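**Student:** what shape does this take:
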Amino acid sequence: MERTTANHDVYQADGNTAKPYAILLDGTAVELPTGNLDSVRINGAAGGVRSTVSDLLRWSHALMTRGLPAHEYIDVSRHRLKGCSELFHTAAIIDPTANGGTNYGLGLVRQTTPAALRLISPNRTFFASVLGNNSLSHQVFSHHGNFNGASCSFYLLPESCSAIVLLLNAMGLSEATDWIAQDIIRTLFEFESIDVIKKAHDCVTQFQAWYKLKIQGPFETGRLPASTNRSINDYIGTYRLNGYENFTLWFQPHEDNAEKMELIVNNRPNQKHVLSHYHFDVWEFALASYNEYLKKGYGTYESYVEFLISFQRHTDGTIRALTWCLDGMDVVFTKRD
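**Tutor:** So this is what the prediction gives:
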């Protein structure tokens, strides 16, 4: 593998990299800041690995070629991934409706068709058609990923020693790499025909409805009336996650609006949020429209509560900590100054 790295500095020095984009409601592409996630900083998705189609195909070959050590990783003779217990049964951690022949572990989903193959893709919420109902069964290993203007679909088909690697430098109202991969698999295995273009168009409407249902609607109805805004100076300062000194939230006054403040995460320019008062000791950085949500790269935020910062006070009234819901978990940051 020649151009795969988890080192941010190596990535930055590479002059041939794809810029990330968000696709808005009207189809317009808007460039997003390049994400800073990597192996030596907090919250590095998948270890912060950046790669290429060529390198991932080499890795796929190593996994599926007998005689190479990596082949044992996905031995097709086993009923589940090597080293993975029944704790990785998909019904427990991914999809409660998944059949018992599906499991997940060590970065791959293992399935036997007929199956709905997009178990980790964002499209899974809106489209779960089963492929291969009227065909011979095939084993499929897969993984999907998306982050701030980029998405990927990765499939291994060991019986034919085939691999599908799709990398895309854009995110919109559904995951395009997933649609393309499904169509390729359907063609390879001669599965029943599915109108992928129509399904993708249907997803656009469903994604818009999802934003109103899960983000915009609950945010508007959750605000409590007649709450009082405290002094912004109460909240200004540095907050750290206990045990992770490098995970820092810094709150400062807004330069142009005395009723707002700014949140900066780990001193990253692309992690700067403008906060408005929501109610009581709760502040918010929710967005006015779905387009703004996409432009900001908030595609991984799936609940309105993730846009709320709740502060807690000591008995003397001073701020002692805050709570921020991250990926469904309330995370507490302690005030340091």
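**Student:** switch to C-alpha atoms for all contacts and neighbour counts from now on
**Tutor:** Fine.
**Student:** starting at the chain centroid, how far to the lengthiest helix in the chain?
**Tutor:** Scanning the chain for the helix with the most residues, using DSSP state H, yields helix 196-211. On the basis of CA atoms, centre = their mean, to the nearest Å, the separation between the geometric centre of helix 196-211 and that of its chain is 18 Å.
**Student:** quick one: buried residues of that helix?
**Tutor:** Of the residues in helix 196-211, those with enough neighbours to count as buried (16 or more other CA atoms under 10 Å) are 200, 203-204, 206-207, 210-211.
**Student:** beyond it, next helix or strand please.
**Tutor:** Under the assignment DSSP states H and E, the closest C-terminal helix or strand after helix 196-211 is helix 217-222.
**Student:** quick check: buried residues in that following helix?
**Tutor:** Buried-residue list, helix 217-222, by 16+ other CA under 10 Å: F219.
**Student:** show me what the helix or strand containing G145 is packed up against.
**Tutor:** Here G145, judged by DSSP H and E, is contained in strand 139-146. Contact analysis of strand 139-146 by 3 or more CA pairs under 8 Å, 6 or more residues apart in numbering; DSSP states H and E lists strand 108-112, strand 151-157 as its packing neighbours.
**Student:** also this sequence, please, to line up against the first:
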Amino acid sequence: MTEDVTSLQERLDSQKSTIEAICKTAGVAGVSIGVLHGGEIVHTKHFGFRNVADKQQADGDTLYGIGSCSKSYFAAVAAALVEEGKLSWTAPTKTIVPEFNASSQVVKDEANMIDSAAHRLRLSGAFHLTFQGDGDHLIHTKDFWTYYTKLSSVTSLRASWIYNSHGYSVLGAQIERVSGRSLAQCLRDYVTKPLALDRTVCELDFHTTPNFAKPYAALADGTPYKLPCRQDFRGHFFEAAAGIYTSLNDTLKYASAVLEAASKLPLKADGPIRESDQLFTSHIPVVNPSFRERSYALDWIRTQLPGVVGVMGDNRRILPIDQLPVIGRGATPRLALYHQGATVGYFPSFYLFPETKSAVMVLTNSIANCDAADWIAQTMIQALFDDKDPIDWLELTRKFTRQCLQYYDDMQDEVRQKRQAGGPKRDLDAYLGDYYDNTGIFYIRIRRHPEKEDALQLEFQGLKKHAYQLRFFYDDTFEWTLSRDETAKRARYHQFDQEYFNFHFHSSDGTAMNSLTWHHDPMVTKPETFERGKSGGLA
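**Tutor:** Below you'll find the model as predicted:
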């Protein structure tokens, strides 16, 4: 590292007040930040609390969930198995996992491991049937291959990029099939042991594991609300997609190993991270058009700076890509490899720069009112490379937080404006029953609300824990629109489309309902139909 270390550290330290203000504005309980430069750790810092009630601060060994940033670890596992000759990047998936199935015959016959890992299957990536808040998985692993066929084919195989965590479920199944070991054991054998990562796990007990950051979600006023649950991925089909919990110290070790491998392209790495020519090369463009490169490797987005980054997080959902900042202006052009993640109570943001062996790793323990983890990461990147065209990250946080909260207010306004006066024309009993999807493995129970005579209650999978008040909206449509605070307290991710919260009931004979439609998947034009089963008439 040729740069003056003192000057670099002063720039990084000078971001303290900005980061504290970002956390307060967006509602982040705690954050841990690490920076590598020239392959060396040049900065670590912890803000806020891993446990707000007890005022406990995080340290380098504090565990955080990393959600989708887990994918690169399991891609590295797959790469090691390829090098051992047990897996193939290009062999059809069905030759390894015969039960592999899909709604598209072409995907079923031709899809391979790179297609799954690079998100180019072009299947809908929505997961609203398996996750409805409160940290639970509503679809069990035993039903995965039946459930997987529900993912609609949006366009042809390899035509373009659609982010889809189910692809890593398929990759995980291939890893387990050829290795004869669990994903947790493979992670230990191929990643954590070789890299001496002693706080990186996907198989743990949330209640007994020490030094664990508590999970939070931000209320509308920015107050961190402690969540009673975490998402447990042990043995679930999303384990390879989002199941890892790790610490800042371990993420810095991991980043160093990845940088070492990525810096040797196009040659194969000779360290623990193998098959670098596949892991870090471009496999499909991401979010076109883009003047500079913006493509997907295997769980790393490649972006040439100056450019827009953070395109897979909540900030791009809050405002369009043309309102995201361009970083790297006034600095030396360089390649960024990055990924963002989310799980219940945790948002991370990982950035690597192979040319300078630099990294910015950010871990947070909050579902904030914007993707604050990514704004913090970009704040540190700007300081790291001393960009001469500085961006006001705090003002961006304020802007995106305001817009996020405005969406919730707008949904409530839409319901108030469109709700028909006078209530439903039918007796509420006409709507009662269990409504099943076309696989029979997911259903929505509609029953009388136990406390409100003029309302119904929906229960996903018939579970009282997953119940929501269902209110008359118009005609035969009922809604369960949530406020920001209700969303936060149920450990749900942001949902800004009011139509998502509408159930449209249908009757074939003009009396009792025989189906409902729900547009839960924005990638699919038509809403899904749920047919009423035989358990209607619930009181």
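**Student:** next, the TM-score between them, please.
**Tutor:** For these two chains in superposition, a TM-score of 0.81 is obtained (TM-score structural alignment, normalised by the length of the first structure); 318 aligned residues with a CA RMSD of 2.9 Å.
**Student:** tell me the angle the strand holding G145 of the first structure makes with strand 151-157.
**Tutor:** Between the axes of strand 139-146 of the first structure and strand 151-157, defined by axes from the mean of the first three to the mean of the last three CA atoms, to 10 degrees, the angle is 170 degrees.
**Student:** now the strands for the stretch 51-200 of the first structure?
**Tutor:** For the stretch 51-200 of the first structure, the strands identified by DSSP state E, counting those that start in this stretch occupy 103-105, 108-112, 139-146, 151-157, 162-168, 170-171, in order along the chain.
**Student:** any chance of JSON lines for these, columns mean neighbour count and distance to D26 of the first structure?
**Tutor:** Below are the strands of the stretch 51-200 of the first structure laid out as JSON lines (neighbours: other CA atoms under 10 Å; distance: least, CA to CA, whole Å):
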{"stretch": "strand 103-105", "mean neighbour count": "24", "distance to D26 of the first structure": "36"}
{"stretch": "strand 108-112", "mean neighbour count": "23", "distance to D26 of the first structure": "34"}
{"stretch": "strand 139-146", "mean neighbour count": "20", "distance to D26 of the first structure": "21"}
{"stretch": "strand 151-157", "mean neighbour count": "22", "distance to D26 of the first structure": "20"}
{"stretch": "strand 162-168", "mean neighbour count": "19", "distance to D26 of the first structure": "19"}
{"stretch": "strand 170-171", "mean neighbour count": "25", "distance to D26 of the first structure": "13"}
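**Student:** can you redo those strands as CSV with distance to F126 of the first structure?
**Tutor:** Formatted as CSV, the entries for the strands of the stretch 51-200 of the first structure read as follows, by distance: least, CA to CA, whole Å:
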stretch, distance to F126 of the first structure
strand 103-105, 21
strand 108-112, 19
strand 139-146, 16
strand 151-157, 17
strand 162-168, 20
strand 170-171, 16
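**Student:** mind checking those for the one nearest to K335 of the first structure?
**Tutor:** For the strands of the stretch 51-200 of the first structure, proximity to K335 of the first structure was assessed by CA to CA; strand 139-146 is nearest, at 32.0 Å.
**Student:** where in the second structure does that closest one fall?
**Tutor:** Following TM-score structural alignment, the aligned partner range for strand 139-146 of the first structure in the second structure is 335-342.
**Student:** who touches that stretch?
**Tutor:** 65-69, 242, 299-305, 310, 312-313, 347-355, 367, 374 (CA atoms under 8 Å, 6 or more residues apart in numbering).
**Student:** now with 7 Å?
**Tutor:** Stretch 335-342 of the second structure is touched from outside by 66-69, 299-305, 312-313, 347-353, with contacts defined as CA atoms under 7 Å, 6 or more residues apart in numbering.
**Student:** R445 of the second structure contacts L458, doesn't it?
**Tutor:** Yes. Using CA atoms under 7 Å, R445 of the second structure makes contact with L458 at a distance of 5.6 Å.
**Student:** strands of the stretch 201-337 of the first structure, start to end?
**Tutor:** Counting by DSSP E, counting those that start in this stretch, the strands of the stretch 201-337 of the first structure are 237-241, 244-253, 261-265, 272-279, 282-284, 308-313, 319-326, 329-335.
**Student:** and of the ones you listed, who's closest to L25 of the first structure?
**Tutor:** Each of those was checked against L25 of the first structure via CA to CA, and the shortest separation belongs to strand 272-279, namely 22.6 Å.
**Student:** just the angle between the closest one and strand 244-253, please?
**Tutor:** Using the same axes, to 10 degrees: strand 272-279 of the first structure against strand 244-253 is 70 degrees.
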